[in-house]
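J.: Sequence and computational prediction follow.
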Amino acid sequence: MAVGSASATSFSVCSGKTDGLGISSVTFSEEPVVPGSTLTITVDATPTVAITDGATLTFDILLGAFPIMSVEKDVCKDLGVTCPLPAGVSTEISVDVDIKSSAPAASVTAEVTTTNGDGSAVSCVDIPLTVSVADKLPLTLSHEVELTTELVDNMFATFKKQFNKVYDNKEEHGMRRTHFEASLKRIQERNSVLGDSPTFGVTKFSDMSVEEFKQKMLTYKNPVAHDDISRINAETHEAVARKLRGAKSFAATATDKDWRDDGAVTDVKDQGQ
């Protein structure tokens, strides 16, 4: 999969927030970012307030309003900034973020928030970020994730890739995509009952309707009865037959047998009871 090279990207100040960090440019090491990879974010800034010991930088990836992942770093200890950093002194901050392999392929927002050592807000900026199609789907799907058209399309693309799905025509592709979206909604409904321990996820059958799955996977009937002689091959059957009859030939099986005729049953004896 081709990956973009490092380049500056656009950003904006979070709604209702300020940028006391004085960010002038933001660069991603790759764009789009691949799930399971490490993204390096480089920020050039000239703060308008002094950055003190204990300042933190938090990196959140948001799908709509829902956080997919969050990473927090100590500005002074983890990011190489000499603190206190006086206002007006330019600096470069680089942050390595391990993108979860479960991150969905979608256009997301990277929200970078800086908080000073005394807990006061310094800066908040939103940066658009594209997560490319992953090699595998996440093991489960939270009920809190908004199933946008873009997210479903990207997850369906990953589904087809992961399970080697090929459809005959556009009509079947559209039908399977509809079934897939319905499966995602059922997954979310069931996971919502489980709360913090979701266990339902996508399988290779997720492009089937419920009715189709039941018809194809839950109604198996063996075409041959369990006692049908054809279930074993002729050679095995003949060997067993020879073993049972001791190489003797038998007439047709009798419908009844009185063992008294053969002296196999003795008279009743008094056992002294």
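T.: Here it is on my side, so go on. Numbering: from 1, shown residues only.

J.: Please make it C-alpha for all contacts and neighbour counts, starting now.
T.: Noted.

J.: What number of residues are in the vicinity of residue 124?
T.: 24 (other CA atoms under 10 Å).

J.: hang on, I meant residue 242
T.: Quick note: residue 242 (other CA under 10 Å) scores 12 neighbours.

J.: Okay, and it sits in which element?
T.: helix 234-245 (DSSP states H and E).

J.: One more: residue 156?
T.: Residue 156 belongs to helix 149-162, assigned by DSSP H and E.

J.: how much space between residue 91 and residue 23?
T.: Here residue 91 is placed at a distance of 10 Å from residue 23 (CA to CA, to the nearest Å).

J.: More neighbours: which of these two?
T.: residue 23 (22 against 16).

J.: is it true that that one touches residue 43?
T.: Yes: proximity of residue 23 to residue 43 meets the contact threshold set by CA atoms under 8 Å, at 6.7 Å.

J.: joint contacts of the two?
T.: Residues touching both residue 23 and residue 43 (CA atoms under 8 Å, 6 or more residues apart in numbering): none.

J.: Tell me which stretches of the stretch 101-250 of the chain form helices.
T.: Along the stretch 101-250 of the chain, counting by DSSP state H, counting those that start in this stretch, helices occupy 149-162, 170-194, 210-217, 234-245.

J.: Deepest-packed of those helices, please.
T.: Counting by mean count of other CA atoms under 10 Å, helix 149-162 has the highest mean neighbour count of the helices of the stretch 101-250 of the chain, with a mean of 18.

J.: ok, and here's another one to check against it:
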Amino acid sequence: MLSKLFRRLVEFLIKIYRRKTKDNPSPTPTPNPKPPVDPKPVHPWRICPLGEYWRNLHPRHVTPSKKHPDGITTVKGHCVTNPSGKDQLYSEEMQLIAEKNFGQFKLIPLPEIPEFQKKDLVYDHIIQGWTQYWNDVLKPQEPLDPCLVKALIATESGFNSNAWNKKHGRQRARGLTQVTDQTLRYLSDDYHELKDHFLHLKEDETLDPNFSICAGIRWLFRKKEIANSKIGRKASWIDAVGEYKHYKMDDPNMQKFIEIYKELKI
């Protein structure tokens, strides 16, 4: 008798539960929303809006068909959403920015450094272009001077785009601005060194003058922030160069840099 009553009670409770779940079904879980994309680019020279990055024309593997018997199709260049929603700059877009916008600076070369026999003039338009770009994006109180960048390159690589510091691993530095492989990881946010405006380059791409100068200037801005915190006062761009080079002001290499910079400013 008791077992029958218990069974009926259980059946009654189950019916009540089913009615409640039918009348009030559990909400369908929704996926995490993608970060909103700002319709405006971070700079007028950028192709994609903030929160997206550019990817060039590239092949894509598909199921073989009459239209694509080899199983490969071509995808046109397009903007891709960043998972982080932050500013990400890749080499494809760096190249397009330089091609479309840096020609104007060829009409206004920077002062010449005589000891390099005009070899230094080859990169003036790239130096000016990326200096203006990063000044516009990062908005420092004291804008970076392209002549300072030119003096930095003169003492880092002597305007040799294939320069190498003869080291291996993450301390290997190559290219005009001698950006190390470790620095590339910092710039790409592998170690959360930067808060925003990240750069993504492959190690061999530092041998390209355009990419090297872009990365070197971005890193110089970060070094100025570090110098500010180290010296306990507002750091100058020369202080930032000292931090970039890991040299004290009385080091011969720093003195050479200051000498060249002064010559460019005369």
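T.: Nice, thanks for sending it over. Because the structure is predicted, anything quoted here is derived from the model rather than measured.

J.: Please work out the TM-score for the two chains.
T.: Scored against TM-score structural alignment, normalised by the length of structure 2, the superposed chains reach a TM-score of 0.28; 119 aligned residues with a CA RMSD of 5.7 Å.

J.: ok so, going back, want to try CSV for the helices of the stretch 101-250 of structure 1, with distance to residue 61 of structure 1 as columns?
T.: Output for these, formatted as CSV (distance: least, CA to CA, whole Å):
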stretch, distance to residue 61 of structure 1
helix 149-162, 15
helix 170-194, 20
helix 210-217, 34
helix 234-245, 65
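
J.: Please name the nearest non-neighbouring residue to residue 89 of structure 2.
T.: residue 199 (4.9 Å; CA to CA, 6 or more residues apart in numbering).

J.: list the helices and strands the helix or strand hosting that neighbour packs on?
T.: According to DSSP H and E, residue 199 of structure 2 maps onto strand 198-200. Under the contact definition 3 or more CA pairs under 8 Å, 6 or more residues apart in numbering; DSSP states H and E, strand 198-200 of structure 2 sits against strand 88-90, helix 181-187.

J.: How about that strand, which residues are buried there?
T.: 198, 199, 200 (16 or more other CA atoms under 10 Å).

J.: got TSV for those residues, with distance to residue 97 of structure 2 too?
T.: Below are the buried residues of strand 198-200 of structure 2 laid out as TSV (distance: CA to CA, whole Å):
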residue	distance to residue 97 of structure 2
198	16
199	14
200	15
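
J.: What is the nearest of the residues you listed to residue 259 of structure 2?
T.: The shortest gap between residue 259 of structure 2 and any of the buried residues of strand 198-200 of structure 2 belongs to residue 199, at 30.8 Å (CA to CA).

J.: Surely the closest one and residue 93 touch.
T.: No: look at residue 199 of structure 2 against residue 93 with CA under 8 Å: they stay out of range, at 10.6 Å.

J.: Let me know how buried residue 225 of structure 2 is, in neighbour terms.
T.: 15.

J.: My reading is that it is in a helix; is that accurate?
T.: Yes: membership of residue 225 of structure 2 in a helix is supported by DSSP: H, G, I helix; E, B strand; the rest coil.

J.: residue boundaries of the helices in the stretch 151-266 of structure 2?
T.: Counting by DSSP H, counting those that start in this stretch, the helices of the stretch 151-266 of structure 2 are 181-187, 209-231, 237-245, 252-265.

J.: Export those helices as TSV, with columns for distance to residue 55 of structure 2.
T.: Shown next, in TSV, are the helices of the stretch 151-266 of structure 2 (distance: least, CA to CA, whole Å):
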stretch	distance to residue 55 of structure 2
helix 181-187	19
helix 209-231	16
helix 237-245	31
helix 252-265	37
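
J.: Thank you, goodbye.
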